[in-house]
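Student: output the structure for:
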Amino acid sequence: MKNKLIKFAFHWDECSLDEYSKIYAQFGGNTISNPTILNYVSTYYDVNTRYFIDRNECDGYDAAIATWDNVIAGDKKIARKHGINIPIAFDEIIIPQKPNQKKLILPFSTKILSANHTGAVINALTKLNSGREVCIVKPISGKSRQTLNRQLNQFLSKGGKIHSVNSVSTEYFLEIYSDLFFARRNKVAEIEQTSHFLSRVDNILFGSYLSFNDEPCAAQFITKTEDATTVYLDYINSGRNMDLKEFSIGTICMWENIKSAFAYAESVNKKLRFCFGKPTHDYKDRFCIRQKLMRTVA
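Tutor: Below you'll find the model as predicted:
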């Protein structure tokens, strides 16, 4: 009955993962709406994943969505309910949607719909959404860039090194990250699900870690996915050696990864959307702009 109501009232049909994947390939979307990620979650967690397509009158399509337990896939509460603790950001959802076309009604709820859909979804609004925002990395220029490059060069001149996370094995990077995560928080990082995820989803790690006197000292866990027009990076978490106080290694590591992110996006001729998640720390405002998230009334 609910499927018939969704189809009749909102023009959405249930579809297969293959059909959803074709729409994603054409219109794009961020990491949490990426079909590879959705397929992993539906394979290993009982979240009742379903896919829907908004068909138009010309036998084409205008959008697609995936759902978990009858809410739009990517909801953090659903992830927690099912014990999903993989290194994926549950902060913002960008669904595959045809640009500059008709406005949609999304028949499922979410509180983290991206500002990218502003004006394109009839039943989405920023009001009554508890001020939810995400931090999106901005280009850094002028004196800030000079200061950051000076800090980086000082670190390198005194024994610091930069290492691509893709220059070492996944297992070794996870060992480095786990040790530095504990050093920063005195808390053990979740590694079992992370290792399983990385062994089955290829080429998702991005960025560099730092070493000083050949000992790893700072690392960020960053994921990367792409669509036809955009590179999507998500900053998941980080760790660092808290005893190394001579340098601002957290800032240096962050700056190196931001520089690399813009350089990579330029090399593949795509836009960059690098999300630092919720505005939980002051340092994010140094590198990011804030964008409001929308909730759907469904």
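Student: only C-alpha atoms for contact and neighbour calcs from this point on.
Tutor: Fine.
Student: wait, residue 295 touches residue 107, no?
Tutor: No - between residue 295 and residue 107 there is no contact under CA atoms under 8 Å: 11.9 Å.
Student: just say helix, strand or coil for the spatially most central residue of the chain.
Tutor: Note on the chain: the residue nearest the mean C-alpha position is residue 234, at 3.6 Å, using CA atoms, centre = their mean. Taken by DSSP: H, G, I helix; E, B strand; the rest coil, the conformation at residue 234 corresponds to strand.
Student: what sits against it?
Tutor: Residue 234 sits next to 88, 89, 222, 223, 224, 274, 275, 276, 277 when contact means CA atoms under 8 Å, 6 or more residues apart in numbering.
Student: can I assume the third one is in contact with residue 232?
Tutor: Okay, so that is residue 222. No - between residue 222 and residue 232 there is no contact under CA under 8 Å: 10.1 Å.
Student: quick one: which of these two has more around it?
Tutor: With other CA atoms under 10 Å as the criterion, residue 222 and residue 232 differ in neighbour count, and residue 222 comes out ahead with 24 against 21.
Student: can you give me the helices in the stretch 151-298 of the chain?
Tutor: Remark: helices assigned in the stretch 151-298 of the chain by DSSP state H, counting those that start in this stretch are 170-185, 192-200, 249-267, 282-287.
Student: quick one: which of these is nearest residue 97?
Tutor: helix 249-267 (21.6 Å; CA to CA).
Student: here is the second sequence; please produce its structure so I can put it next to the first one:
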Amino acid sequence: MLNRFQGWRERGWQAVDADTYAHAWQRFGGSVATHPQVIERLAHLAGIPVRYLAWEQGADLKAAIATWGRDLALSKDVLKRHGKKGLFDLGNAELILPAADDAAAPLRHRGRYLSQLNEGRFSTLVAQTEQLAMARTPEELSKKFRYNQRRELRLLEEAGGVIRPVSEFSSVELSAIYCDLFLRRWGFVATGAERMAEVIELLREFLIGSVIFLNDAPIAIQLVYRVESPQWISVEYVNGGVDPQTRAFSPGSVLSFINTQSAWEQARSVNKPLRFSFGRADREYKERWCNPVPVFKV
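Tutor: You can find the predicted model right below:
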């Protein structure tokens, strides 16, 4: 029975190797959660093998997907079914699957938060109720808003605040800072805390952003991953932590300003659009930074 369902899901698709998938991603683009190395490393950590499939027209590769059974790879549901719930955290990541603009490939594997960039590339997408929060361009933020962010940054620095890039810290240090500040901010343990240092090390080359210190103690950090496609840059802001006792300095807001502005500057320096996702559009603070964008599911 399972084989019959698999045959239906994969009808028209061909099983391929990881290199073919990577080639499709480098050619057509994707996002953090569909990047070949992100999938390969996290799937290996989970001990769940990946099945790669390609959609071809004639001899031309038009689309490729990485799968875990009947779901797209790295699915939270699959982790849960394997008794590995919360092994790693990519938030509600935007899924951009590698495909040609006109592929119209029939996607029959389950997935959520599929980007609107997949429209036309896949023919079976269904609009999802939730939306994703995508960072506005600097010009879309009001002058007053930008002035206030710069003012908060200045006040923090005048009080002795120091901004340090994540590259200055080891994965173990970043994990400890993140898990501590997350717990202080939210009152519960961060998803994936147990293996956080290992996950950060695996994805180290994609990690961007800064850590804010005050009086030699970390007070704000965000877990932000970035990958570059041929036509755009994808950034995933997974989650963050702040020291609530420093709320007067708005360190979380200051860090959002620093991290987003830095990402925009970098993207514009290589003349590529930036897709900086704050995850699901479900909190008021995201409305200040982001535009809600539609997403799809299968």
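Student: TM value for the aligned chains?
Tutor: TM-score for the superposed chains, counting by TM-score structural alignment, normalised by the length of structure 1: 0.89, backed by 289 aligned residues with a CA RMSD of 2.0 Å.
Student: for residue 74 of structure 1, which of the helices of the stretch 151-298 of structure 1 is the nearest?
Tutor: Closest of the helices of the stretch 151-298 of structure 1 to residue 74 of structure 1 is helix 192-200, at 16.1 Å (criterion: CA to CA).
Student: which residues are in contact with the equivalent of residue 213 of structure 1 over in structure 2?
Tutor: When structure 2 is aligned by TM-score structural alignment, residue 213 of structure 1 is paired with residue 215. Residues in contact with residue 215 of structure 2 (CA under 8 Å, 6+ apart) are 160, 161.
Student: got a list of contacts for stretch 281-293 of structure 2?
Tutor: 116, 130, 131, 132, 133, 134, 135, 136, 141, 278.
Student: for residue 165 of structure 2, state which of those residues is nearest.
Tutor: For these, the nearest to residue 165 of structure 2 is residue 278 (19.7 Å; CA to CA).
Student: burial count for the counterpart of that closest one in structure 1?
Tutor: Counting by TM-score structural alignment, residue 278 of structure 2 corresponds to residue 276 in structure 1. A count of nearby residues for residue 276 of structure 1, using other CA under 10 Å, gives 25.
Student: ditto for residue 292 of structure 1
Tutor: 20.
Student: just residue 55 of structure 1 next, same as before
Tutor: Counted with other CA under 10 Å, residue 55 of structure 1 comes out at 17.
Student: contact partners for the closest residue to it other than its chain neighbours?
Tutor: Once flanking residues are discounted, residue 55 of structure 1 sits nearest to residue 61: 4.1 Å by CA to CA, 6 or more residues apart in numbering. By CA under 8 Å, 6+ apart, the contact set of residue 61 of structure 1 is 23, 53, 54, 55, 98.
Student: which of those does structure 2 keep?
Tutor: Retained in structure 2 (both residues aligned by TM-score structural alignment, their matches' CA atoms under 8 Å) from the contacts of residue 61 of structure 1: 23, 53, 54, 55.
Student: got the contact list for the helix or strand where the first one lies?
Tutor: By that I understand residue 23 of structure 1. Using DSSP states H and E, residue 23 of structure 1 falls within helix 17-27. The set of residues external to helix 17-27 of structure 1 that reach it, using CA under 8 Å, 6+ apart, is 34-35, 39, 51-53, 61, 63-65, 96-99, 227-228.
Student: cool, stretch 252-267 of structure 2 as well?
Tutor: With CA under 8 Å, 6+ apart, stretch 252-267 of structure 2 has contacts from 135, 137-138, 149, 152-153, 209-212, 220-222, 233, 240-242, 273-274, 276.
Student: pull up the aligned stretch in structure 1 for it.
Tutor: So stretch 252-267 of structure 2 sits over residues 250-265 in structure 1, by TM-score structural alignment.
Student: any chance of the contacts of residue 61 of structure 1 in TSV, with distance to residue 201 of structure 1 and secondary structure too?
Tutor: As requested, these are exported to TSV (distance: CA to CA, whole Å; DSSP: H, G, I helix; E, B strand; the rest coil):
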residue	distance to residue 201 of structure 1	secondary structure
23	20	helix
53	25	strand
54	28	strand
55	30	strand
98	27	coil
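Student: mind listing the strands for structure 1?
Tutor: 12-15, 50-55, 61-68, 71-72, 124-125, 133-137, 160-164, 205-206, 208-212, 215-226, 230-240, 271-275, 288-292, 295-296 (DSSP state E).
Student: now those as TSV including distance to residue 186 of structure 1?
Tutor: Below are the strands of structure 1 laid out as TSV (distance: least, CA to CA, whole Å):
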stretch	distance to residue 186 of structure 1
strand 12-15	45
strand 50-55	39
strand 61-68	33
strand 71-72	34
strand 124-125	39
strand 133-137	26
strand 160-164	24
strand 205-206	24
strand 208-212	20
strand 215-226	15
strand 230-240	10
strand 271-275	25
strand 288-292	27
strand 295-296	35
